[in-house]
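In: Okay, here's the prediction I keep looking at, along with the sequence it came from:
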Amino acid sequence: MLSRLVIGLMSAAGAAVMSVPGVATADDPPPLPNVNAFAPVKTSEYAVMDNQWYAFSTPDGITCVLQRDGGYGCSGAIPAAPGGANMVSGGTGAPGFASAAAPLFSVVDGAKPLPANTRISYQTVSCGTDGVMTACVDGRNQSGFVISPAGSYVVGDRPSGIKPSVRIG
């Protein structure tokens, strides 16, 4: 039943998703932080969606997921996101910002908070927080994103017009 509800919600949300260009600056974004320097958490404690996702919430209440198929992302009120985007995601390609009618990962009710100075990792993707900033990095291509009140950005921008790579269920 939950799977059908999620599929229906994601179909509706997917239809509303529109690409938002990355941060428009003359300078390159700062490098991604080394989230692998943070202490790991026990991944199994964050399993949701019949163990297909590992979900956590950031210190500022954004919901993030790592999918077993390699996709990863966060949705919610992303601070300083370009164009007011409410989602950032990555997968086999470079990450990017997008907007959806509703936060895409809100289907994960009550995601467990990721404590400060910890990380969660699955395969080549690691996400971590220092208690203010949250970052996700894909070791395959050294791309990822940072969510921070000081500015949210991606490293390894996907070309404009390419939709986020998130699979539901």
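Out: Cool, got the structure. Numbers count the residues shown, from 1 in each chain.
In: contacts, neighbours, all on C-alpha from now
Out: Fine.
In: which non-adjacent residue is nearest Ile147?
Out: Leaving aside its chain neighbours, Ile147 sits nearest to Thr134 (5.2 Å; criterion: CA to CA, 6 or more residues apart in numbering).
In: also this one, for the comparison:
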Amino acid sequence: MWSRVLLAGAGLAAAAAIALPLSASAEPAPPPPAVPDVNALPLVSPVEYSVMNDRYFAFGTADGLTCAFDRTSGAYGCSGPIPAAPGGANVVSGGAFGAPGFTSAAQPIFQNLGPVKQLPPNTRMSFRTVSCTTDGVATTMCVNAQDQTGFVLTPSGSFVLSSNPLLERPEGTNPYAN
């Protein structure tokens, strides 16, 4: 009888010891905000934004960024006063594959492009698998449909979209079915 009581007591103590650290743990970090479907926005003709003898498609934003697509390599990015950029970065760029990254440059990297045309708010410019948009105030984003990477630049926080839902997903889930 006592052995059952002791065993039950030990089991309750073990359960309490396990439950206590779980209840004291911090809340998980909130997920990044949902990114709107950039490809649902009206498309502008990138030809109208061609610069440097058609080597680049480039556009400006209302908050002073210059964004460009390199027509040769498929690279894309924005430079200028990036709002709430990690480490005070003034450049964000990516290639045809993989997540983009933030960095700083001593001089604007797209200064040789010359004057660029402003992209109208809530429209998109696309080249290959990358589409970019701006809200005409202070938010700019680019998304690469190839691997679902890209970036969001906004005063409340600028960040990189770096996960590929086909590769990084909860175990047992199917990316092709909801």
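Out: That came through fine. Remember, predicted model here, so these are calculated numbers, not experimental data.
In: And the TM-score between them?
Out: TM-score of the superposed chains, computed with TM-score structural alignment, normalised by the length of structure 1, equals 0.74; 133 aligned residues with a CA RMSD of 1.6 Å.
In: residues near the residue nearest to Ile147 of structure 1, how many?
Out: 28 (other CA atoms under 10 Å).
In: could you pull out the helices for structure 1?
Out: In structure 1, the helices defined using DSSP state H lie at 2-16.
In: Let me see the contact set for the most centrally placed residue in structure 1.
Out: A centroid search over structure 1 (CA atoms, centre = their mean) returns Gly73, at 1.9 Å, as the residue closest to the centre. Applying CA atoms under 8 Å, 6 or more residues apart in numbering, we find Gly73 of structure 1 in contact with Cys64, Val65, Leu66, Met87, Val88, Ser89, Gly90, Cys136, Val166.
In: returning to that earlier point: for the residue nearest to Ile147 of structure 1, what is the corresponding residue in structure 2?
Out: Alignment note: Thr134 of structure 1 maps to Thr140 in structure 2; criterion TM-score structural alignment.
In: if I read this right, its match contacts Gly157, doesn't it?
Out: No - the pair Thr140 of structure 2 and Gly157 does not pass the contact test of CA atoms under 8 Å, sitting 11.4 Å apart.
In: circling back: what residue, apart from its backbone neighbours, is nearest the residue nearest to the centre of structure 1 spatially?
Out: Leaving aside its sequence neighbours, Gly73 of structure 1 sits nearest to Ser89 (CA to CA, 6+ apart; 3.9 Å).
In: and the gap between the one you found and Ala101 of structure 1?
Out: Ser89 of structure 1 sits 16 Å away from Ala101 of structure 1, going by CA to CA, to the nearest Å.
In: about what we covered before: aligned partner of the residue nearest to Gly73 of structure 1 in structure 2?
Out: Aligned by TM-score structural alignment, Ser89 of structure 1 pairs with Ser93 of structure 2.
In: Share the number of residues neighbouring its match, please.
Out: For Ser93 of structure 2, using other CA under 10 Å, the count is 21.
In: what sits against it?
Out: Ser93 of structure 2 neighbours (CA under 8 Å, 6+ apart): Ala75, Tyr76, Gly77, Cys78, Pro100, Gly101, Phe102.
In: now, which of those lie within strands?
Out: Applying DSSP state E to the contacts of Ser93 of structure 2, the entries found in strands are Tyr76, Gly77, Cys78, Gly101, Phe102.
In: List the residues that contact the counterpart of Met49 of structure 1 in structure 2.
Out: In structure 2, the residue paired with Met49 of structure 1 according to TM-score structural alignment is Met52. Neighbouring residues of Met52 of structure 2 by CA under 8 Å, 6+ apart: Leu113, Gly114.
In: can we see that at 7 Å?
Out: Met52 of structure 2 is in contact with Leu113, counting by CA atoms under 7 Å, 6 or more residues apart in numbering.
In: just Cys78 of structure 2 next, same as before
Out: Contact partners of Cys78 of structure 2, counting by CA under 7 Å, 6+ apart, are Leu65, Thr66, Cys67, Ala68, Val91, Val92, Ser93.
In: Against Tyr49 of structure 2, how distant is Ala99 of structure 2?
Out: Taken as CA to CA, the span from Ala99 of structure 2 to Tyr49 of structure 2 is 25 Å.
In: what's the closest non-adjacent residue to Glu149 of structure 1?
Out: One correction, residue 149 of structure 1 is Pro, not Glu. Per CA to CA, 6+ apart, closest to Pro149 of structure 1 is Pro79, 5.2 Å.
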